[in-house]
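Visitor: sequence plus the predicted model coming up.
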Amino acid sequence: MVFLTAFSKVLPVFLLILLGVLLRRIRLMRPESVADIKKLVVNVTLPAALFLAFSQVTIELHYLLIVVTVFAACWLVLLLGGRLHGPLRIDSPFMPSLLTGFEAGMMGYAIYGAVYGADNIWRFGIIDLGQVLFVFFVLVPGLKRLSTGATSFRETLLGFLKTPVILAILAGLLASQIGLSGLLAASSIGDSLLETVRLVGSMTTPLVAIAIGYELQLRAGEISRPLRTIATRLLIWVPAGLAFSLLVVGRLLHLDTAFQAAVLTMAILPPPFVIPLFMPNADEADVNFVVNALTLAILVTLVAYPLIPALFPPLTN
């Protein structure tokens, strides 16, 4: 009964993903249109949702422990991945990158927000911040070295600071400090502006789900290496996420179940979808390996996610 209740929370996301699959099958949308939808999400709808969520947040010092721990864990797993080529019998240089980092922007916020509500996505944002720092300052520069050569720290830092999601979080925190939401809500025009931002942010989950469904397909070729990679990833992150959620987030920091659910949501997410973008010189076998690993990881996330609200039910007002 608990699982069915939890599954009902996730069912709308599943149905929207199936809609995306259907739109691809009947060719009602083109790949270019889906690419534009993803740009809209990353640059407009997700930043709008994050701005609103973080504008209601009071940042506390102990959140820093979460950010630092997630960053360190991601880096540690990347280093561990470099030693697993032999045991896993996978010689691709991209395998370690598939073991760490998480696709929060194009998947995590959408499924977490669908179950726990837009007002709570700032909790997921706190968990996400550590891995965002890891992806920008460690993972992406490492991938660039594999493909096009090293990149400067200045270039990396500017890219991070110009990211719409980061700008939205910073703007939301600033708005929280000056009480901007309260000031706007006090007037009818200001309240209308807030409602507009709210409506834009609410588009994130349906747009992301449709885009995922449209692109959800395995490439021809072997799936043994992708399966071993994703299985290893889950064996690392699920126990680590469960322990961190219960012992640190719950018992040590005394944070609520929505925070604990955010940790486990992160733990089962796929690797970052940006990995294929940094493979311009990779051979076809490596490209198929990465794409199939990402696809399998998406399927695992969708199947496993109903277990999280069963373990940590959404907060009720």
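Guide: Right, received. Where do you want to start?

Visitor: rest of the way, CA atoms for contacts and neighbours
Guide: OK.

Visitor: run through the helices of the stretch 201-317 of the chain in chain order.
Guide: Secondary structure of the stretch 201-317 of the chain, counting by DSSP state H, counting those that start in this stretch: helices at 204-215, 224-243, 257-267, 284-304, 307-311.

Visitor: shouldn't residue 212 be in contact with residue 20?
Guide: Yes. In this structure, residue 212 is within contact of residue 20 by CA atoms under 8 Å, at 6.9 Å.

Visitor: returning to what we had before: could the helices of the stretch 201-317 of the chain go into TSV alongside mean neighbour count?
Guide: Below are the helices of the stretch 201-317 of the chain laid out as TSV (neighbours: other CA atoms under 10 Å):
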stretch	mean neighbour count
helix 204-215	24
helix 224-243	17
helix 257-267	25
helix 284-304	19
helix 307-311	19
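
Visitor: one more to weigh against that first structure:
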Amino acid sequence: MGVFERNIILSAFMETVKLLSLLTIPMISLIIGYEIKFKRENLKVAILTVLLRNLLLVLLGLIINNFIFMKISHLDRLFQVALMTMFILPPPFIIPLYMKDDDNENKWFVSNVLAINTVSAIVLYVFIVSAYIRV
């Protein structure tokens, strides 16, 4: 039995934290999802932005994996997958919340880029895992 389980106050505190953590993730998801508004306007520019961003970050990740992780550090493949995963993740979803309220055109663009980048990150992750993980 740990220290937190023996003390009734600490045990109650830990249970409260557990309950709040169960509620926090859905609330954050609702707030983020509310801000994402997918529009067909400027879709071509948003797709090109995502493609260029992913291309540059995947190339940078491959360079770091091949020259630093493999040749210099001799790190395991798990670190290589972790680096590539970090590089393909979409930008923070909080960005539209920090933009000016009257800047709707840029808000739509950022929301489109975030939505497209989220889908592309899932697809890229499947390819990265299949390329780096050997059975």
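Guide: Now that the structure is in, tell me what you want to look at. Fair warning: this is a prediction, and the values are worked out from it, not measured in the lab.

Visitor: quick check, central residue of the second structure?
Guide: By CA atoms, centre = their mean, the second structure has its centre lying nearest to residue 89, at 3.9 Å.

Visitor: residues touching that residue, list them.
Guide: Counting by CA atoms under 8 Å, 6 or more residues apart in numbering, residue 89 of the second structure touches 117, 118, 121.

Visitor: alignment lookup: it to the first structure.
Guide: Residue pairing (TM-score structural alignment): residue 89 of the second structure is matched to residue 269 of the first structure.

Visitor: which one of the contacts of residue 89 of the second structure sits closest to residue 82 of the second structure?
Guide: Lowest distance from residue 82 of the second structure to those (CA to CA) belongs to residue 121, with 13.4 Å.

Visitor: list the buried residues for the one helix or strand residue 18 of the second structure maps to?
Guide: In the assignment (DSSP states H and E), residue 18 of the second structure maps to helix 8-35. Within helix 8-35 of the second structure, the residues scored as buried using 16 or more other CA atoms under 10 Å are 32, 35.

Visitor: could you check the angle helix 104-132 makes with it?
Guide: 110 degrees (axes from the mean of the first three to the mean of the last three CA atoms, to 10 degrees).

Visitor: which helices and strands does helix 8-35 of the second structure pack with?
Guide: When contacts are defined as 3 or more CA pairs under 8 Å, 6 or more residues apart in numbering; DSSP states H and E, helix 8-35 of the second structure packs onto helix 3-6.

Visitor: got a list of contacts for the helix it packs on?
Guide: With CA under 8 Å, 6+ apart, helix 3-6 of the second structure has contacts from 10, 11, 14.

Visitor: closest to residue 36 of the second structure among these?
Guide: Closest to residue 36 of the second structure, out of all of the contacts of helix 3-6 of the second structure and judged by CA to CA, is residue 14, at 33.5 Å.

Visitor: distance of the closest one relative to residue 59 of the second structure?
Guide: 44 Å (CA to CA, to the nearest Å).

Visitor: and residue 114 of the second structure, what does it touch?
Guide: 36, 90, 91, 93.

Visitor: now the residues you listed as a markdown table including neighbour count and distance to residue 18 of the second structure?
Guide: Formatted as a markdown table, the contacts of residue 114 of the second structure follow (neighbours: other CA atoms under 10 Å; distance: CA to CA, whole Å):
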| residue | neighbour count | distance to residue 18 of the second structure |
| --- | --- | --- |
| 36 | 18 | 28 |
| 90 | 20 | 28 |
| 91 | 13 | 28 |
| 93 | 18 | 24 |
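
Visitor: so can I have CSV of those residues showing distance to residue 27 of the second structure?
Guide: Below are the contacts of residue 114 of the second structure laid out as CSV (distance: CA to CA, whole Å):
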residue, distance to residue 27 of the second structure
36, 15
90, 20
91, 19
93, 14
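
Visitor: which of those residues does the first structure keep?
Guide: Of the contacts of residue 114 of the second structure, the ones still in contact in the first structure (both residues aligned by TM-score structural alignment, their matches' CA atoms under 8 Å) are 90, 91, 93.

Visitor: fine, thanks again, bye for now.
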